[in-house]
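Asks: Coordinates only, no sequence provided:
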C-alpha cells in the first residue's frame, strides 16, 4: 500500500501567470495498491460526489501514464482518495490529483522515474507547471518550460508569511477562466507584468513584505477574470486596507488570497464581509506556506 500526501497550491501569485506558484499546508491523500484484477476507486471528502470512480479519474489516468512509460502494469488497482483541497476553486485540486497519482504509481512499480521526470509528466498532463511544480517540490517555485523540459527555481517562503484564503461557495473551471483572457496584450501591459514579477521574486527571496504590494500587481489575467467573481476588486481593496501586504487571485479562482504577517483576524473578517456584501458566500481559512511538497507517508508490502 502506497500513501501519498500532496499539498494545495496557489498559482500565479499576481503577475507570475503560469510560471509562479506556492505550496500551502492543506492536503489531499492518495492511497494506491495492486490487486488481482479490476479497478476500484473510493473517494472521501471535498467534491466526493463529483469525482469519477472509473478509468476517467485523474489519479488513475496519471497512474496509467507511469505504467505505460515504464512498461509495467499491475493486474488490478485499488485507489482511495481523501480530499481536503476544495474542487475547482483555484487551489490546485487537479494538480494534487495528478502529482499524487504519478508519485503513487511510480512507487508501486519500484520508483524508476526521477523527480524531474515526474515533474515533466505532470506538466504535460496539466499543460503548465505553476501548480504541479510546488505541489511536487514544495515552497515557492518559479518555472519555465524549455521544449519538453521544465526548469525550476525553488524559493523558501519568507519567515512569518501567512495566507488568508477566502474560498467562495461556487466553482470556477480553469477552462472558463481562460476563455475570458485576451489572445494578445499590449507592450505596456507585458512590461508591467515583467517588472512586477521581477519585484515579486526579489521580495520573496529577501523576505521583504513591503515590496509585495507592488510585486503582486497584475494586468494579464486578474482584470479580465474579475468579472467572473462578484466583488473581487472590492475584496482586494478591503484586505489591503485591513493590513494585507498584497492580495491575489489564487490560480484561476474564484479563491482570493491575502498575504500578510499580522492583522490576520481582521483581514479574514473584512474579506468575508466584503464578499458577503456583494452576494457571495465564502469561508475563510488561514493557511501557511508549505516548504515541503508531496510526501510518501507509507509504503507497506503485503
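Replies: Structure received. Please read these numbers as outputs of a predicted model, since none were measured by experiment. Residues are numbered from 1 along each chain as shown.
Asks: from here on, contacts and neighbour counts on C-alpha atoms
Replies: Fine.
Asks: Span of stretch 203-216 from start to end?
Replies: 10 Å (CA to CA, to the nearest Å).
Asks: Give me the contact list for it.
Replies: 13-15, 155-159, 196-201, 245-248, 260-261 (CA atoms under 8 Å, 6 or more residues apart in numbering).
Asks: swap the cut-off to 6 Å and go again
Replies: 14, 158, 196, 199-200, 245-246 (CA atoms under 6 Å, 6 or more residues apart in numbering).
Asks: Setting aside sequence neighbours, what's the nearest residue to residue 167?
Replies: Of all residues not flanking residue 167 in the chain, residue 255 sits nearest, at 4.6 Å (CA to CA, 6 or more residues apart in numbering).
Asks: List the buried residues of stretch 69-81.
Replies: By neighbour count on 16 or more other CA atoms under 10 Å, the buried set for stretch 69-81 is 73-74, 77-81.
Asks: Can you classify residue 42 as helix, strand or coil?
Replies: Recorded secondary structure, residue 42: strand (DSSP: H, G, I helix; E, B strand; the rest coil).
Asks: That one against residue 80, yeah?
Replies: Yes - counting by CA atoms under 6 Å, residue 80 is a contact partner of residue 42 at 4.7 Å.
Asks: wait, isn't the residue nearest to residue 167 in contact with residue 164?
Replies: No - counting by CA under 6 Å, residue 255 does not reach residue 164; the two are 10.3 Å apart.
Asks: Those two: who's more crowded?
Replies: Between residue 255 and residue 164, counted using other CA atoms under 10 Å, the more crowded position is residue 255 (28 against 24).
Asks: Buried ones in stretch 136-155, by neighbour count?
Replies: Buried, per 16+ other CA under 10 Å, within stretch 136-155: 136-144, 150-152, 154-155.
Asks: What of stretch 240-248?
Replies: Those would be 240, 242-248, for stretch 240-248 by 16+ other CA under 10 Å.
Asks: mind listing which of the buried residues of stretch 136-155 are in strands?
Replies: The members of those that map onto strands under DSSP state E are 140-144, 150-152, 154-155.
Asks: which two in the residues you listed are spaced the farthest apart?
Replies: Farthest pair in these (CA to CA) is 150 and 155. Separation: 16.0 Å.
Asks: ok, and here's another one to check against it:
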C-alpha cells in the first residue's frame, strides 16, 4: 500500500484490579491518513474533539511517525517520503489510551506499507513504547485483552467481552500525566491488598466474559487507585459515588476519566457528574483497521 487510512480505537486499562494487565477497546477512534511521497515528511494534526493537541509535534518526534518508523525498520521497508494527516478524536492525557492508539496506528501503517499482516511482533513493538501492553493490545486486537511480559517479551490474548456490557465514560476537562500518577504509587503494598487484588483480577476476567452480575466486586482494587486519588479528587469522588450506587466504576487507566461498566448504559440519577462529560462508548470488537491501496 502507498496510500492508506488507519482507524484505531481508544482503550481503558487496568479495569480496577488488573494493573498493567487488563484492557478494553472502546468505540472512539482516531484516524490517520498516510501517503507515501517522493521525499521528506509532512505531518498535519487536526483536533476532532480530542483537546490538548496544541503541543503535539509535527516532525519526526510525532508519536505516529516514531512508531511507523520503528515498524518499517523492523520489516525492512524504507518509504522515500511520508505525508500524514492525523484526525484526533481520543482525548489526550485523560486515561483513554491516546498515546497507545497513536503508537498502534503507526505500527499498523508500517505493516501495511510492508504488505504484512499484524503479528505477535506488532504487540511487542507497540508495547515497547510505554513498557506495558494493556492499552496497546486493546487498540490492536479490539475487545477485552489480557496482557503480560515474559523475560522482556510482551504478549496479549484477546477475549470476547459479554455482549450485555455497555461501558460509559465520564471525561473531565482536566488532564493527567501517567508518569506523574505512577510516581504516587508505593514501592510495596500490604500482602493482604495484593492478595485481594489478585483474586479480583481473576474474577474480573470471568465477570467481563461470562458473568456481568459480578462486575462490582470484580472491579474492586487496592493496588493503585487509592494511592493516586490525591491527583484527581473529583475522579476519586465519582468512582466512590458510582460504586456506592451499585455501578462497577473504576479509574480509566491513569485517569482522570472514570469508566463505568454498566448493562444499561445509564449513570444512576442522583450521582453528581458535574464537571464530567458522560458518554456511552460501546466495546470496539475489531481493533485497528487499515484500508487503502
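Replies: Arrived safely. Because the structure is predicted, anything quoted here is derived from the model rather than measured.
Asks: Any idea what the TM-score is?
Replies: Here the superposed chains carry a TM-score of 0.94, computed using TM-score structural alignment, normalised by the length of structure 2; 288 aligned residues with a CA RMSD of 1.6 Å.
Asks: what residue of structure 2 takes the place of residue 72 of structure 1?
Replies: Mapped onto structure 2 by TM-score structural alignment, residue 72 of structure 1 lines up with residue 77.
Asks: In terms of helices and strands, where is its match?
Replies: Applying DSSP states H and E as the criterion places residue 77 of structure 2 outside every helix and strand.
Asks: quick one on the thing from earlier: how about the aligned partner of the residue nearest to residue 167 of structure 1 in structure 2, what does it touch?
Replies: Superposed on structure 2 with TM-score structural alignment, residue 255 of structure 1 falls opposite residue 257. By CA under 6 Å, 6+ apart, residue 257 of structure 2 lies in contact with 94-95, 170-171.
Asks: What is the nearest of those residues to residue 222 of structure 2?
Replies: Nearest to residue 222 of structure 2 among the contacts of residue 257 of structure 2: residue 95, at 18.6 Å, using CA to CA.
Asks: Identify the residues contacting residue 102 of structure 2.
Replies: residue 64.
Asks: One more pass at 8 Å, please.
Replies: Contacts of residue 102 of structure 2 (CA under 8 Å, 6+ apart): 30, 63-64, 67.
Asks: what's the answer for residue 93 of structure 2, then?
Replies: By CA under 8 Å, 6+ apart, the contact set of residue 93 of structure 2 is 52, 175-178, 255.
Asks: What residue in structure 1 is paired with it?
Replies: That one, residue 93 of structure 2, aligns with residue 88 by TM-score structural alignment.
Asks: Surely that match is in a helix?
Replies: No - using three-state DSSP, the assignment for residue 88 of structure 1 is coil, not a helix.
Asks: thinking again about what came up before, dump the buried residues of stretch 240-248 of structure 1 to JSON lines, plus secondary structure.
Replies: Below are the buried residues of stretch 240-248 of structure 1 laid out as JSON lines (three-state DSSP):
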{"residue": "240", "secondary structure": "helix"}
{"residue": "242", "secondary structure": "coil"}
{"residue": "243", "secondary structure": "coil"}
{"residue": "244", "secondary structure": "coil"}
{"residue": "245", "secondary structure": "coil"}
{"residue": "246", "secondary structure": "strand"}
{"residue": "247", "secondary structure": "strand"}
{"residue": "248", "secondary structure": "strand"}
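Asks: between those residues, which is closest to residue 35 of structure 1?
Replies: residue 248 (44.0 Å).
Asks: got the contact list for that closest one?
Replies: Contact analysis of residue 248 of structure 1 by CA under 8 Å, 6+ apart lists 13-14, 216, 236, 256-258.
Asks: now do 6 Å
Replies: Contacts of residue 248 of structure 1 by CA under 6 Å, 6+ apart are 13-14, 256-257.
Asks: Relative to residue 222 of structure 1, which of those is nearest.
Replies: Among the contacts of residue 248 of structure 1, residue 14 lies closest to residue 222 of structure 1 (CA to CA), at 7.5 Å.
Asks: Can you tell me the closest non-neighbouring residue to the closest one?
Replies: Distances taken as CA to CA, 6+ apart put residue 216 closest to residue 14 of structure 1, at 4.6 Å, once the chain neighbours are dropped.
Asks: State the distance from that neighbour to residue 222 of structure 1.
Replies: From residue 216 of structure 1 to residue 222 of structure 1 the distance is 11 Å (CA to CA).
Asks: And for residue 56 of structure 1?
Replies: Taken as CA to CA, the span from residue 56 of structure 1 to residue 222 of structure 1 is 31 Å.
Asks: more crowded one of the two?
Replies: Taking other CA under 10 Å, residue 56 of structure 1 and residue 222 do not tie; residue 222 has more neighbours (24 against 10).
Asks: Residue in structure 2 paired with that one?
Replies: With the correspondence set by TM-score structural alignment, residue 222 of structure 1 lines up against residue 225 in structure 2.
Asks: same deal with residue 60 of structure 1?
Replies: In structure 2, residue 60 of structure 1 lands on residue 65 (TM-score structural alignment).
Asks: And what about its match, helix, strand or coil?
Replies: Using three-state DSSP, the secondary structure recorded for residue 65 of structure 2 is helix.
Asks: Now it. Nearest residue, chain neighbours left out?
Replies: Nearest non-adjacent residue to residue 65 of structure 2, counting by CA to CA, 6+ apart: residue 106, 6.3 Å away.
Asks: now do residue 129 of structure 2
Replies: Nearest residue to residue 129 of structure 2, sequence neighbours excluded (CA to CA, 6+ apart): residue 103, at 7.6 Å.
Asks: Which positions in stretch 114-121 of structure 1 come out as buried?
Replies: Those would be 116, 118-121, for stretch 114-121 of structure 1 by 16+ other CA under 10 Å.
Asks: Please dump the residues you listed into CSV; it should also carry secondary structure and distance to residue 208 of structure 1 for every row.
Replies: As requested, the buried residues of stretch 114-121 of structure 1 are exported to CSV (DSSP: H, G, I helix; E, B strand; the rest coil; distance: CA to CA, whole Å):
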residue, secondary structure, distance to residue 208 of structure 1
116, helix, 30
118, helix, 33
119, helix, 29
120, helix, 32
121, helix, 34
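Asks: how about CSV for these, with distance to residue 106 of structure 1 added?
Replies: Converted to CSV, the buried residues of stretch 114-121 of structure 1 look like this (distance: CA to CA, whole Å):
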residue, distance to residue 106 of structure 1
116, 13
118, 9
119, 12
120, 14
121, 12
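Asks: Now do the same contact list for residue 292 of structure 2.
Replies: Contact analysis of residue 292 of structure 2 by CA under 6 Å, 6+ apart lists 3-4.
Asks: ok, which stretches of structure 2 are helices?
Replies: With helices called from DSSP state H, structure 2 shows them at 63-75, 98-113, 120-127, 134-141, 178-182, 191-209, 215-218, 225-228, 233-244.
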